[in-house]
Each structure stands twice: as structure tokens, then as C-alpha cells.
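Enquirer: Okay, predicted coordinates and the sequence, questions at the end:
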Amino acid sequence: MSRTLMSLVVLIVAVYLALCAALFFFQRSLIYFPQPSAVNSADSRLKLAMPDADVWVSTHERVGARALIYFGGNAEDVSRNVPEFAAAFPDYALYFLHYRGFGGSGGSPSEEAIAEDALALFDQVYASHPQIAVVGRSLGSGVAVRLASQRPVQNLILVTPYNSLEEVAVKQYPWVPVKWLLKDRYESGKYAAHLRVPALLLAASDDEVIARDSTQRLLENFPNGVATLKIVPDSGHNSISERREYWRWMGDVLNR
């Protein structure tokens, strides 16, 4: 091999390793896109005082046994969804978590930090609402599945869910050794295998972000008879909640 060719190979390898290193150190900025909260009134927000950060929750309070906890996508201002959920499910108190760095919450988002916040929120809500439904959308579906494997959730609804974040990342970055670099894996399938709570999976017919086979693998990881998959027609990853089937099928579960 000539010296010129050897130098070129070394340069290519060096550039590749530099790109992998950059992805490793900045990967969370490619996963989480913090959004401010559109609603900030004191009577519609709850503060979780975690040991290392104050985490905010958008709320719609209601006295009664039923509550709904919502975990949103990686670039979602969950406060915007509260009015629609309040209108669709008036029997539920609502608690929509702003991930760390989102909506005024302190700290930086990570899988472990969000999982701890989710547990703390559930425990606080459970003290006054013993029947809790959990809804997770996109990234939040991984948060919801993990929570449901650790706490007595009444119902579980997963919107545009995936089997693992690693699968999603491999499709987006096929040239990167994702398995060795990824910190936040959101292994939903692993947690789903231990669930007994009734679960509804809502997939978009034309999801351009989450491949259908990833959702299908998640479904297959649930024990037999626990989970049901429904495909919302004429919908994409971000437009699924604009379709009437989204609200109707969710209502079939929550309004029983």
C-alpha cells in the first residue's frame, strides 16, 4: 500500500472516529429537544421537588379516584394537550410531566432521570387517585412502559411506540456502532414482557419516524392477551392525534 493511500485511510478512520465521538458526547441533544411551556399559571402546575432538580407537571385537578399521567414526545410541550384531554376525559385528574429541561423543569433530560421523576409523580398522584391510567407518546411510550412495570397502573396506552430506542437509532444512523455508543436505550420490549396491565398500542398508518416492525416487535413482547394494536388511518407520527380514531379508541379504554 502506498504512503498516500495509507495516509488517506488513516484520515478516513480518524474522521469516522471523531464523528462517533461527537455523537457519543452530544447524543442527548439529538434525542431531546426541550420546549418551553405555553401554560404557566400557578393553578395548573405542580412542582415535583426531586433531590437534584425541580420538575414541573401541567395539571387539571379533579377530585375522585381516577387520574391520567401523560408522558410526551421528545420535542413536545405537553401543556398544550391538557385542554383536549380534559374535554375528552372529564372524569380524570390530569398530570402531564415536563421532562427535565422542558417547560421550566430543572436539570437535563436522561432516561434514568426521567424514570425517577415518573416514579415520584406516580407515587404522589396515587396517594389521592388510586386508579391511574398512563399514556405515553413516542419517546414517552418508553417512559410509560417502564413505569407500568414498576407501579400498579390501571390502564396503559402507548402512542406511536417502539420496541427500543436502539432500533430507531440504528435505522437513522446505520453507519454508527449504536449498540456501543447509546446511553439512553428505552428498552420498552424488555419491560413489556413483565406486564399484566391491559395495554393499547396506537400506531400511525404512515409513521415516518417509528417503523411498523418496531411497534410490532413491542406488541409481541407483551404476554399473550395483554396488549392490542390499532392502526390510526391516514395519520403520520405527528398528526395521529388529529384523527378521530385516536380519541375514540383511547376513549374505549378510558371511559369504561
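Expert: Perfect, thanks for sending it.

Enquirer: Please make it C-alpha for all contacts and neighbour counts, starting now.
Expert: Noted.

Enquirer: contacting residues around the residue nearest the centre of the chain?
Expert: In the chain, the residue lying closest to the centroid (CA atoms, centre = their mean) is Gly140, at 1.0 Å. Counting by CA atoms under 8 Å, 6 or more residues apart in numbering, Gly140 makes contact with Tyr70, Phe71, Gly72, Gly73, Asn74.

Enquirer: could I get the residues you listed as TSV with secondary structure, neighbour count and distance to Gly101?
Expert: Shown next, in TSV, are the contacts of Gly140 (DSSP: H, G, I helix; E, B strand; the rest coil; neighbours: other CA atoms under 10 Å; distance: CA to CA, whole Å):
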residue	secondary structure	neighbour count	distance to Gly101
Tyr70	strand	27	17
Phe71	strand	26	14
Gly72	coil	24	13
Gly73	coil	21	13
Asn74	coil	19	11
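
Enquirer: this is the other structure I want to compare:
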Amino acid sequence: MQILIWTVVLVAVCYSISLSLLYFRQRDFIFPIPQTTRTSPEAAGFAQAEEHRLTTADGETIIVWHVPAKLSRPVIIYFHGNGDFLAAQVGRFQKLTADGNGLIAVSYRGYAGSSGLPSEQGLLQDAAAAYAFAKARYDAGQIVPWDFSLGTGVATALAAENAIQKLVLEAPYSSMVDVAAFHFSYVPVRWLLRDQFRSDLRVVRIGAPLLIMHGDRDRTIPVRFGERLFDLALEPKQFVRFPEGGHDDLASYGAIETGLKFIRSGGG
């Protein structure tokens, strides 16, 4: 009996230590910043982009890359994934702007030359600064947030509060709580998670046409979370499923072409 008691105590202590580590290091999991140093557009091979430094409402300085839209073409506000940085996305940016679309690509606080440390509230302030930058140059009817993974939660929050033309969500989640509960099923994440990114509560306030793209083989954000978000969203909306697609490879299955076709289409 004493051995059993000590075993239970040991398990309880180990579990408590694990919970403590997850709680205090949770932002290391959500925001695994791959690069903190600045890379200019020219050095990254994207000389057509202008680099700007924006000041957020709480005083941080974030970097955005801006490619001006031609004539009345849309401007895409791009919010990247948690393990991305702007210089690594140049190939994608070139495809997005090839037919005259504008681009405003955001380097979140703490990422690749931007000051501060990332958090949900912080990233939403970064998004607000990027939207203000866009609105100073374009009509709201030209603005199209296009976002990947972590960035879809940022874009959904932005679109729920501001006028946009359309919204493109690539590998989105219903909430960060759902994703964390999937990966850490033994942890009461709904009580512990500080950055919950509740897209499920925000998407119901978006009236702009919506495109969701997701891969059936996504093991990072399972497709059911994208489906849940889609079910909650208002019309007009489209869901494009890539049967062979995982999480980071949707571009290989036509995601960029699908998104651009959606943007060019007259309706939702």
C-alpha cells in the first residue's frame, strides 16, 4: 500500500511540474520565433517591396513589406504562420502580386526586426496598425486579408471589426484552445491558455465573402477545426479541401491559385 501511495504522489508531482512548465512556457509553443533579425526586401530578393516601420497602439515598432497595388487591384494583407518570417515567404509573395495585386506583409512583434514580444493582444494591435496603413492608401473594398495557420486567428479578429473586400483563411483553426487540447489532451488547456484566439466567436461577425482552404492530412491543425469554423461562418463562403494536403504544403496542391481565383471572382 505504501508503494502505491508513493507512486500516486510521484505521478501527481510529475504532472504538476509538467503543467507548470506548459503554463509558463506556453508562448514558446505558440510563438516559436524562427528569426529575430531584420532582412530587407532587397536582401531577400524582393526588391519591388517597400519596407515600412509602423508604430502600434502600445508603442511597439513592427516591420511591414508593401507592394503597391496597380490601378484598382486588391491589396492583400498577409499574416504569416507562427514559424514563418517574411524573407522566407518571398516566393509566395511574388505569386500573390504577379497580376498586379498589392501586398502588405506583416512581421509580428518579436519576429524578424519587429520589437516586442508576441501575444494574442499584441498581434491584434499589429494587425490594427497594418489595417490603418492599408486604409490610408486604399479603399476598404480593396483590402483582402490572406492568412496562414496562426495568422488566420489574427485575420479573423481583424475582419470581425473592420470593413474588407474578402477574407482568405489557409489552414485555419476554430480556436487556439481547440488546437492546444488536440495536442495536449491530458492538460486542462481551457483553464490555462492565455492566448485563446477565439475565431469561433469572431467569425459570426464577418459579412465579407470567405474562402477557407484546408488539407485532409493536416496533423498540426486537423481539418475538422477548419470545418467547424466554416460551419459557423456566414454566407457567402467557400470551403476548398485538398485531400493530399498537409499543413505547410497547400501551395503544392494549388492553394495560391485557388485563393487568387477567389479574389478575382465577382461574388463570394
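Expert: Looks like it came in fine. Quick caveat: nothing in here was measured; it's all calculated off a predicted structure.

Enquirer: what's the TM-score here?
Expert: Here the TM-score for the pair of chains, by TM-score structural alignment, normalised by the length of the first structure, is 0.92; 253 aligned residues with a CA RMSD of 1.9 Å.

Enquirer: re the thing from before, identify the residue of the second structure aligned to the residue nearest to the centre of the first structure.
Expert: In the second structure, Gly140 of the first structure lines up with Gly151, judged by TM-score structural alignment.

Enquirer: re earlier: could you identify the helix or strand that succeeds the helix or strand where the residue nearest to the centre of the first structure lies?
Expert: Using DSSP states H and E, Gly140 of the first structure sits within helix 139-148. Next helix or strand after helix 139-148 of the first structure toward the C-terminus (DSSP H and E): strand 155-159.

Enquirer: just checking, what packs against that next one?
Expert: With contacts taken as 3 or more CA pairs under 8 Å, 6 or more residues apart in numbering; DSSP states H and E, strand 155-159 of the first structure sits against strand 131-137, helix 139-148, strand 199-204, helix 244-254.

Enquirer: That strand vs the second structure, average offset?
Expert: Compared with the second structure after the fit, strand 155-159 of the first structure shows a mean deviation of 0.3 Å (mean CA distance after the TM-score superposition for the first structure).

Enquirer: In the second structure, what stretch matches that strand?
Expert: Counting by TM-score structural alignment, strand 155-159 of the first structure corresponds to 166-170 in the second structure.

Enquirer: how far is that stretch from where the chain is centred?
Expert: 10 Å (CA atoms, centre = their mean, to the nearest Å).

Enquirer: next one: stretch 91-108 of the second structure
Expert: 15 Å.

Enquirer: Stretch 249-261 of the second structure too?
Expert: The answer for stretch 249-261 of the second structure is 16 Å, by CA atoms, centre = their mean.

Enquirer: ends of that stretch, how far apart?
Expert: 19 Å (CA to CA, to the nearest Å).

Enquirer: contacting residues around Ala53 of the first structure?
Expert: By CA under 8 Å, 6+ apart, Ala53 of the first structure lies in contact with Ser105, Gly106, Gly107.

Enquirer: And for Arg109 of the second structure?
Expert: Glu60, Thr61, Ile62, Ser115, Gly116, Leu117, Pro118, Gly122, Leu123, Asp126.

Enquirer: corresponding residue for the last one in the first structure?
Expert: What that stands for is Asp126 of the second structure. Per TM-score structural alignment, Asp126 of the second structure is aligned with Asp117.

Enquirer: Locate that match within the secondary structure: which element?
Expert: Using DSSP H and E, Asp117 of the first structure sits in helix 111-126.

Enquirer: Can you pull out the residues in contact with that helix?
Expert: 48, 50, 55, 67, 69, 97, 99-100, 132, 143, 146-147, 151, 184-186.

Enquirer: Ser79 of the first structure: which of those residues is nearest?
Expert: Nearest to Ser79 of the first structure, judged by CA to CA, of the contacts of helix 111-126 of the first structure is Leu97 at 8.7 Å.

Enquirer: Quick one: map that closest one onto the second structure.
Expert: In the second structure, Leu97 of the first structure lands on Val106 (TM-score structural alignment).

Enquirer: ok, now Tyr32 of the first structure?
Expert: Under TM-score structural alignment, Tyr32 of the first structure pairs with Phe31 in the second structure.

Enquirer: and what of Tyr70 of the first structure?
Expert: Under TM-score structural alignment, Tyr70 of the first structure pairs with Tyr78 in the second structure.

Enquirer: got a list of what its match touches?
Expert: Tyr78 of the second structure sits next to Leu103, Ile104, Ala105, Val106, Pro145, Trp146, Asp147, Gly151 when contact means CA under 8 Å, 6+ apart.

Enquirer: Now do the lengthiest helix in the second structure: which elements does it pack against?
Expert: Counting by DSSP state H, the longest helix found in the second structure is helix 2-24. Applying 3+ CA pairs under 8 Å, 6+ apart, one finds that helix 2-24 of the second structure contacts no other helix or strand.
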